[in-house]
Structure formats: structure tokens, C-alpha cells
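**Student:** Requesting a structural model of the entry that follows:
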Amino acid sequence: MMRRAIAELVGTALLLAVVVGSGIMGQRLAAGNVAIALLGNTIATGAGLVVLIHIFGPVSGAHFNPAVTLAFAMRGEADRRSVPVYIVAQLVGAVLGVWTAHAMFAEPMLQVSVKLRGGPAQGFSELIATFGLIGTIFGTQRSRPEFTPVAVGLYITSAYWFTASTSFANPAVTIARCLSDTFAGISPVSAPLFIIGQLAGTVAAVSFFAWLFREDVQDDQRISDHHLSQS
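**Tutor:** Predicted coordinates for the structure are as follows:
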């Protein structure tokens, strides 16, 4: 458990260092062009996710996200005793990752974002972003588990651009980004709506994909039973 918790903490810290650090770099180099800054932020985040999941997946599953941990717990695929440990590790790691990015770019360590991201559309965007993320994980693990890291990176890369919220899809990321008044920041006032959307998207995804894949599971069982009867 200690090794898994440390893997979640360090993996989440590196993820936030990528998200916040690439946001700072993009903003500094883009000369005021927000689209270019976001593109740099997007590419770095998607690529970093692929690598981090490959590194830490064999140890902890590389959740890096309370929503993912809760989704596996709801499906009965996670030790319930590990759930609070994972979530605490993810939250601590996320904050440490933000501070790491600040240190690398000579930013003040302690900050609070003033960037408002309010309105129902933002919350709905987070619901959709999280729903798609959970679906990506469940779908690829069912059919092509070796492709999951790449699929997650690709999905987040696309969701940066097709969602109005730029796809946080992660309560730990949301909370930690409140502590960075940089390109990737979010005001603490806006965070609750994001987290509500993320949790709603998690519940919706677990329910929907359990229903969607149930028939295939039953078909597999019928095929197995048929083979047994023939033997």
C-alpha cells in the first residue's frame, strides 16, 4: 500500500508540474496569443499523461485522479481501504506538483488564482469531459488494455479543445490549480461547480458503461457455458 500511495502521489505531482509548467511556458512564449499557449499546454499534458501512466501504471494503476479511483471503487474493482489513501495521495501530490512548477519558473510559491471559470456551461463541460475520460479507461481496458495510456493521453488532448472548460476532469487537479495564479489556474470560487460536474460525470459513466458492456459479458458467459457443455 505504501508503494502504491507513493506512486499516486509522485505521479500526480508530475502531472500537475506538466500542466502548470507547460501553461507558464506557453504563456511566456506565445506573446499574448492564447490559442498558441493553450496548444502548447495541450500537447505537453497529453504526452506527459501517456508517459506517466506507463511508468506508474504497473505499481498503482496510475489513477492520478479521485474520479477514476471512485469509478473503480463503484465497479467493485478497487480495495475500498485503498480509496481514501489514494485520494489523499492524489491531493497532496497535486499541490506539490503546482509548487514544483512554480519553483521551476521562479514564480511565487504560494498563490491563489483569480481566473474565474463560471457558468453552467463550464460545469456541464466538466461532466462531459469526465464521462468521456472514464469511458475511455473502461472501454480500452476491456478490449485493448495495452492501449489505455495512449488512449487517455489522446482523449485529454482532444478534450482540451472540444470542451469549454479545457477538460480538467479531475477533482485533485481542480483543487491544486486553485493554488496557481498562472495560465492553468482556476479561482476557488469556480472550483465547486467543476468538481460537482466531475463527480456527476463519474457516476453517469459508471452507470452507462456498466449497462453498455453488460450484454457482451453475458454473451461471453453463454459462449463459455456452451463450450463446457460440449466438452
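**Student:** Going by C-alpha atoms from here, please, whenever you check contacts or count neighbours.
**Tutor:** OK.
**Student:** ranges for the helices of the protein?
**Tutor:** 2-29, 34-60, 66-74, 82-104, 120-143, 148-162, 171-177, 191-230 (DSSP state H).
**Student:** Find the one among the ones you listed with the highest mean neighbour count.
**Tutor:** Among the helices of the chain, helix 171-177 has the highest mean neighbour count (mean count of other C-alpha atoms under 10 Å), at a mean of 25.
**Student:** Report the distance from that helix to the chain centre.
**Tutor:** Mean C-alpha position of helix 171-177 versus that of the full chain (C-alpha atoms, centre = their mean, to the nearest Å) differs by 10 Å.
**Student:** Tell me which residues touch the closest residue to L52 other than its chain neighbours, please.
**Tutor:** If the residues on either side of it in the chain are set aside, L52 comes closest to G11, at 6.4 Å by C-alpha to C-alpha, 6 or more residues apart in numbering. Counting by C-alpha atoms under 8 Å, 6 or more residues apart in numbering, G11 touches 52, 56, 62, 64, 93.
**Student:** And this one, please, so the two structures can be compared:
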Amino acid sequence: MADIEQDGRPALARRLAAEAVGSMLLTALVVGSGIAAVQLSPGQVGLQLVENAAATAAGLFAVILMVGPVSGAHVNPVVSLVDAAFGGLSWRDAAAYLPAQVAGCVAGAVLANLMFDRSAVSIATHHRASGAHLLAEVVATAGLILLIFALARSGRAERAPAAVGAYIGAAYWFTSSTSFANPAITLGRMFSDSFAGIAPASTPAFIAAQAVGGAVGCGLVRLFYPPTAAARAQTAQILLPPPDPAASGNGAEPRARRGAS
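**Tutor:** Down below sits the predicted model:
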């Protein structure tokens, strides 16, 4: 079938569309909930952060369920690159995922601005690139990578939507940067001068810190979950059965489907 590749995955075009839409929705919910929080709770920054974090955690859970069966719901260049490094995604596909994710995140910021009757594009002025913020991004990104691939390599991939949503919601609070942990959404959030925005001058340092965090997380995954023939990360199919029946039980498919074939 034209819409299925030889390895059983959806065609690349479908996966790219899913990554773009998932990234758009994720950014729209982060930026939009930030705008709503400021409007509904003026002057109460702590409450605004509660509202923004809760909406992001719940929305991320939903986004992963929506597009996970198609593309794996990476919606994050660091996840795609680490997955390629582990062999779960080809480098060709990873290179295609990245622009889809960035375009989706920029579109999501524009969409959020428009939904709240703002200018479609407003360049953010919130400077965030202090040493503490950058350290926080390293920690947040490393933790996210470790979580995702720990689940994939230990047979618990079906828990990813709830676990990833919970982690990001918590990381809003235990990191000073509020856990961007995603280069694509960092770029997207430049285009909304709102609660969730980030000034363009802060963006390169944030992305560099996220890259370092991705490398740290990758190293921790290799340390805690060394690759074996029976336990390879295939996060690109985190909610799908593996195409190779011999790979069953490697953590790439939900337990509910393991006994169904």
C-alpha cells in the first residue's frame, strides 16, 4: 500500500503531517494557556504558572495520543535525533521531522495569538538566558530523554502519554526555565510576546543547552538501559506494534496489543 512503508510504518508524508499538526497543537496550548492565564489571573504570577503548567501537561497527554500512532509524537527535534542515534528512526526521516516540527511550532504560536485576538506575530521580549535558566534546560531535556527511552526500552511505552505529560507539568515548577526542553517550541515561542514567549536573543543559548541535555540524556539511557537485541528503542513507533515480530517485547508496542496477534 502506498501509505505504508516496507517496515510497516505509515508513509513519511503522513508522519510529517502528524509531527507538524502535533507540534502546532502543543505550541498553541502552551502559548494560548499562558495568554489565558494572564487574562484570567492578572497580577498573580504563581497562579498563572499553575494554570499554564496544568494545561500544558494535560494537552501534551492528548497530543501524544492523537499523533503517536502515526509518527510517534516526537514533536521535538531532540527526541527525533536521539531516536535516530539509537536506530529507531532513520537519519533521513529524522532530518525530515525537524522542519515539520519547527514549522508546526511557529504555526501554533501564530494560531494562539489569533485565537486571543492579538497580532498574528509579535516578537517576544522575555529574556531568559541566564546561567540558571540554561542549567535548567540541560536538566529538563536530559530528564525528558531519559524518561521517554526508559519507557521504550523497558516495555512500558504505553505509559508515555501520561508519564511525559506529568514530567513536563512537574518540570514547569522544579526548573527555573519552566522546562522548554524542545528546540522547535523554543523557536515557536519567539513569535508571541506573551507569558510563554522567549526573546530571540535568548533562543540560541536555550537551544544549545537543550542539545547538551539531549546528549546527557542519551548517555544516561545507554548507561541504565544498554542496547541488546531484545531491547532496542523504537520510539518512532512508540504506540504501534513493531514491524518485526521477533522484536516483540522490546518496549515499542503497547502491552494491550502484545497478546492480540
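**Student:** among the helices of the first structure, which is nearest V112 of the first structure?
**Tutor:** For these, the distance to V112 of the first structure is smallest for helix 171-177, at 8.6 Å, taking C-alpha to C-alpha.
**Student:** can you name the residues of the second structure that the closest one overlays?
**Tutor:** Helix 171-177 of the first structure corresponds to residues 183-189 in the second structure, going by TM-score structural alignment.
**Student:** just stretch 23-37 of the first structure next, same as before
**Tutor:** Against the second structure, stretch 23-37 of the first structure falls on residues 34-48 (TM-score structural alignment).
**Student:** just to revisit the earlier point, looking at the helices of the first structure, which is nearest to F183 of the first structure?
**Tutor:** Here helix 2-29 is closest among these (C-alpha to C-alpha), at 5.3 Å.
**Student:** After superposing, tell me the mean distance of the closest one to the second structure.
**Tutor:** Comparison of helix 2-29 of the first structure with the second structure after fitting gives an average deviation of 0.3 Å (mean C-alpha distance after the TM-score superposition for the first structure).
**Student:** how close does the aligned residue in the first structure for A95 of the second structure sit to L16 of the first structure?
**Tutor:** Under the alignment (TM-score structural alignment), A95 of the second structure pairs with P84 in the first structure. Look at P84 of the first structure and L16 of the first structure: by C-alpha to C-alpha, to the nearest Å, they are 20 Å apart.
**Student:** do L133 of the first structure as well
**Tutor:** 17 Å.
**Student:** Over to S187 of the first structure?
**Tutor:** 16 Å.
**Student:** ok, and what's touching the match of helix 171-177 of the first structure?
**Tutor:** 23, 27, 31, 75-78, 98, 101-102, 105-109, 124, 180, 196-198, 203, 206-207, 210.
**Student:** now with 6 Å?
**Tutor:** 102, 105-106, 109, 197-198, 207 (C-alpha atoms under 6 Å, 6 or more residues apart in numbering).
**Student:** Give me the number of neighbouring residues for P200 of the second structure.
**Tutor:** 19 (other C-alpha atoms under 10 Å).
**Student:** same question, F105 of the first structure
**Tutor:** F105 of the first structure, neighbours per other C-alpha under 10 Å, totals 11.
**Student:** Residue in the second structure paired with it?
**Tutor:** By TM-score structural alignment, F105 of the first structure lines up with F116.
**Student:** Then Q122 of the first structure?
**Tutor:** Aligned partner of Q122 of the first structure by TM-score structural alignment: H133.
**Student:** show me what contacts its match?
**Tutor:** By C-alpha under 6 Å, 6+ apart, the neighbours of H133 of the second structure are 176-177.
**Student:** Look up how far F209 of the first structure lies from G135 of the first structure.
**Tutor:** 7 Å.
**Student:** next one: V150 of the first structure
**Tutor:** 20 Å.
**Student:** and what of G32 of the first structure?
**Tutor:** 41 Å.
**Student:** contacting residues for the match of A95 of the second structure?
**Tutor:** Applying C-alpha under 6 Å, 6+ apart, no residues contact P84 of the first structure.
**Student:** mind checking how far it is from G57 of the first structure?
**Tutor:** P84 of the first structure is 18 Å from G57 of the first structure, where distance means C-alpha to C-alpha.
**Student:** Likewise for Q27 of the first structure?
**Tutor:** Taking C-alpha to C-alpha, one finds Q27 of the first structure at 31 Å from G57 of the first structure.
**Student:** again with Q141 of the first structure
**Tutor:** Taken as C-alpha to C-alpha, the span from Q141 of the first structure to G57 of the first structure is 12 Å.
**Student:** Next: D79 of the first structure.
**Tutor:** D79 of the first structure is 16 Å from G57 of the first structure, by C-alpha to C-alpha.
**Student:** Likewise for R144 of the first structure?
**Tutor:** According to C-alpha to C-alpha, R144 of the first structure and G57 of the first structure sit 15 Å apart.
**Student:** Check T202 of the first structure too.
**Tutor:** For T202 of the first structure relative to G57 of the first structure (C-alpha to C-alpha), the value is 20 Å.
**Student:** ok, now T157 of the first structure?
**Tutor:** From T157 of the first structure to G57 of the first structure the distance is 19 Å (C-alpha to C-alpha).
**Student:** do the same with G40 of the first structure
**Tutor:** For G40 of the first structure, the distance to G57 of the first structure - C-alpha to C-alpha - is 25 Å.
**Student:** Ok, Y86 of the first structure next?
**Tutor:** Taking C-alpha to C-alpha, one finds Y86 of the first structure at 13 Å from G57 of the first structure.
**Student:** which one in the first structure is aligned with I198 of the second structure?
**Tutor:** Under TM-score structural alignment, I198 of the second structure pairs with I186 in the first structure.
**Student:** I figured that match hits K115, correct?
**Tutor:** Yes. Counting by C-alpha atoms under 6 Å, I186 of the first structure does reach K115; the two are 5.0 Å apart.
**Student:** out of the two, which sits in the busier spot?
**Tutor:** I186 (25 against 18).
**Student:** Distance check, the residue nearest to V83 of the first structure when sequence neighbours are not counted against A184 of the first structure.
**Tutor:** Nearest residue to V83 of the first structure, sequence neighbours excluded (C-alpha to C-alpha, 6+ apart): T69, at 6.5 Å. Distance, T69 of the first structure to A184 of the first structure, by C-alpha to C-alpha: 23 Å.
**Student:** Okay then, goodbye and thanks.
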